[in-house]
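Student: No sequence on hand, only this structure:
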């Protein structure tokens, strides 16, 4: 299964009167790099979140953002009288300790950070809920990666077919190149008005034919392209293997270009490099 490394997924759930959100962003990366951002109140869940992500994703830079907000009371006009009484009592105690010269009220003191303590979240209740939320979001992220992966697979297969066409054209063109080369050499020697040593000429032509022979390069190109098409059908992550195959394809294409003695063969070499570069750009984004 080909998966893209670029994707986004977001989800939200309600737990313990809290609205908890999870966002996952994924971009290409050589290895698996997980970054988790969450408030201190949810820090207890970090290890589980990291394990849930790494169990399903093997490559890419993953950013997970967890956040929460308290759900507003649906009955806006209900008053908690016990809370009011506790607030008044706290205010009286603070005012007794304050100097008359101070320019702020007890309520302003209560609003200072750390004066009022938030009740701790119930980890036993929130833990399984957060795990389920992250699992669901990871599943959505994988669906997006697989959907984009299918598009990448189609693009790569299309270009592999074109490469195979150019390989066939090069195989067909090579005998004509050798014939043309032989004619150019014999015509040039004939124009020099000197006695021709045909045995030596044949030896040189054989040497040149061996030097310019690209049969092995074309065979290896065809083998590598076939391997790319085979790897695209594998169920496991194949990004690194495809990256290696692209290096091998480029090496053979460069050799092909260096041996070219014909404008058509040079053009074929250029077209091959263009197609391989297009594939390489897509492979960089495959898990």
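Tutor: Noted; the coordinates are in hand. Since this is a predicted model, take the numbers as computed values, not measurements.

Student: rest of the way, CA atoms for contacts and neighbours
Tutor: Noted.

Student: Look up how far residue 216 lies from residue 270.
Tutor: 18 Å (Cα to Cα, to the nearest Å).

Student: try residue 98
Tutor: On the measure of Cα to Cα, residue 98 and residue 216 end up 92 Å apart.

Student: Same question for residue 149.
Tutor: Applying Cα to Cα to residue 149 and residue 216 gives a distance of 33 Å.

Student: you'd agree residue 91 is up against residue 106?
Tutor: Yes: with contact defined as Cα atoms under 8 Å, residue 91 reaches residue 106; the gap is 5.4 Å.

Student: Residue most distant from the centroid, this structure?
Tutor: residue 195 (65.8 Å; Cα atoms, centre = their mean).

Student: Quick check: that residue vs residue 86, distance?
Tutor: Residue 195 is 119 Å from residue 86, by Cα to Cα.

Student: Next: residue 219.
Tutor: Distance of residue 219 to residue 86, computed by Cα to Cα: 85 Å.

Student: ok, structure two:
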């Protein structure tokens, strides 16, 4: 069954001390184009995360965002850099003495100086511990995006198979029309034959050889057989379990070649209209293949 390259997956954990949320998005791309946003304490895990996503998602323009935030109670835990506070206070005290200013606000001013109050994020001790929580959440987000891609793939499968079926119907119409086309061609040849057979330079053997060559050039029997085989192969490939987007693209190219050859050899207005409709259906298929994994 087909899978779409477009997808979205997410997971979230609200713990007592922190919240972790993961979002994975993917769009169509010819190869794996991966963008990763991580908390600083997971930077050393980026290579592992990239390998996991590349192996799991195979192809697409993929972005992942892992967000880690402390809860309000944890955010309120600040520590005071006492040595820095003392240094700022002494400098402010010296400045106040120098200009003869009051000292009742010095403590508040020193406390507000840069890096005196430091927020305790606890990242140093939480890196490995949090990763043990992030890893299964990451797998949950991947499972979610796989489900999304599979659901989109079911819709794509139904749509693409309907286009293939339409090409089959049009090919059947060409099959019905082909004997009429050939009869018209024979009639025109017989008419020309009666006009030139009385010529003194008329060479019947050469004429027959040229007519055989001409009729072979107009014969579309092989193209019809190859086209129906390509259509069967395309349908079989659609339902394979592994990713088949690139393979379907190659088969679509072969389908296009046979349709174009039928159009160029047909020499019949009715068949040409069928060929145009087949090309329209094939273009719809190619558009959808761009989004198939």
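Tutor: Arrived safely, thanks for sending. Computed from a predicted structure; not experimentally measured.

Student: ok, residue 149 and residue 216 of structure 1, which is more surrounded?
Tutor: Higher neighbour count among residue 149 of structure 1 and residue 216: residue 149, with 23 against 11, using other Cα atoms under 10 Å.

Student: aligned partner of that one in structure 2?
Tutor: With TM-score structural alignment defining the correspondence, residue 149 of structure 1 maps onto residue 153 in structure 2.

Student: For its match, pull up the helix or strand it's in.
Tutor: Assessed by DSSP states H and E, residue 153 of structure 2 sits inside helix 123-196.

Student: Residue 69 of structure 1 now?
Tutor: Applying DSSP H and E, one finds residue 69 of structure 1 within strand 60-70.

Student: residues touching residue 7 of structure 2, list them.
Tutor: Contacts for residue 7 of structure 2 were tallied using Cα atoms under 8 Å, 6 or more residues apart in numbering; they are 25-27, 145-146, 148-149.

Student: returning to that earlier point: the match of residue 149 of structure 1 reaches residue 6, doesn't it?
Tutor: No: under the criterion of Cα under 8 Å, residue 153 of structure 2 is not in contact with residue 6, lying 9.3 Å apart.

Student: Residue 63 of structure 1 corresponds to which position in structure 2?
Tutor: Residue 63 of structure 1 maps onto residue 63 of structure 2 when the alignment is built from TM-score structural alignment.

Student: Then residue 208 of structure 1?
Tutor: By TM-score structural alignment, residue 208 of structure 1 lines up with residue 214 in structure 2.

Student: Tell me how many other residues crowd its match.
Tutor: Residue 214 of structure 2 has 11 nearby residues by other Cα under 10 Å.

Student: May I see the buried residues of the helix or strand containing it?
Tutor: Per DSSP H and E: residue 214 of structure 2 is located in helix 204-218. Using 16 or more other Cα atoms under 10 Å as the test for burial, helix 204-218 of structure 2 gives residue 218.

Student: what comes into contact with it?
Tutor: 265-267.

Student: How about stretch 151-171 of structure 1?
Tutor: By Cα under 8 Å, 6+ apart, the list of residues contacting stretch 151-171 of structure 1 from outside reads 2, 4, 215, 218, 221-222, 225, 229, 232, 265, 268, 271-272, 275-276, 279, 282.

Student: Mind giving me the PyMOL select for these, buried ones only?
Tutor: If you want just the buried ones from the contacts of stretch 151-171 of structure 1 in PyMOL, going by 16+ other Cα under 10 Å, the selection is:
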select buried, resi 2+4+218+221+222+225+229+232+265+268+271+272+275+276+279+282
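
Student: Pull out the buried positions in stretch 170-190 of structure 2.
Tutor: Using 16+ other Cα under 10 Å as the test for burial, stretch 170-190 of structure 2 gives 170-171, 174, 178, 181-182, 185.

Student: Please render these as CSV that adds distance to residue 256 of structure 2 to the earlier fields.
Tutor: Shown next, in CSV, are these (distance: Cα to Cα, whole Å):
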residue, distance to residue 256 of structure 2
170, 14
171, 13
174, 16
178, 19
181, 22
182, 23
185, 25
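
Student: Out of those residues, the closest to residue 39 of structure 2 would be?
Tutor: Each of the buried residues of stretch 170-190 of structure 2 was scored against residue 39 of structure 2 by Cα to Cα, and residue 170 proved nearest at 56.4 Å.

Student: Quick one: map that closest one onto structure 1.
Tutor: By TM-score structural alignment, residue 170 of structure 2 lines up with residue 166.

Student: That match and residue 194 of structure 1: what is the separation?
Tutor: The value you get for residue 166 of structure 1 to residue 194 of structure 1, if Cα to Cα is used, is 41 Å.

Student: Check residue 108 of structure 1 too.
Tutor: 110 Å.

Student: contacting residues for the match of residue 63 of structure 1?
Tutor: Applying Cα under 8 Å, 6+ apart, the residues near residue 63 of structure 2 are 24-26, 34-37.

Student: Select from those residues every entry located in strands.
Tutor: Using DSSP state E, the members of these that fall in strands are 24-26, 34-37.

Student: number of nearby residues for the alignment partner in structure 1 of residue 260 of structure 2?
Tutor: For residue 260 of structure 2, the aligned position in structure 1 is residue 254, judged by TM-score structural alignment. Residues near residue 254 of structure 1, counting by other Cα under 10 Å, number 15.
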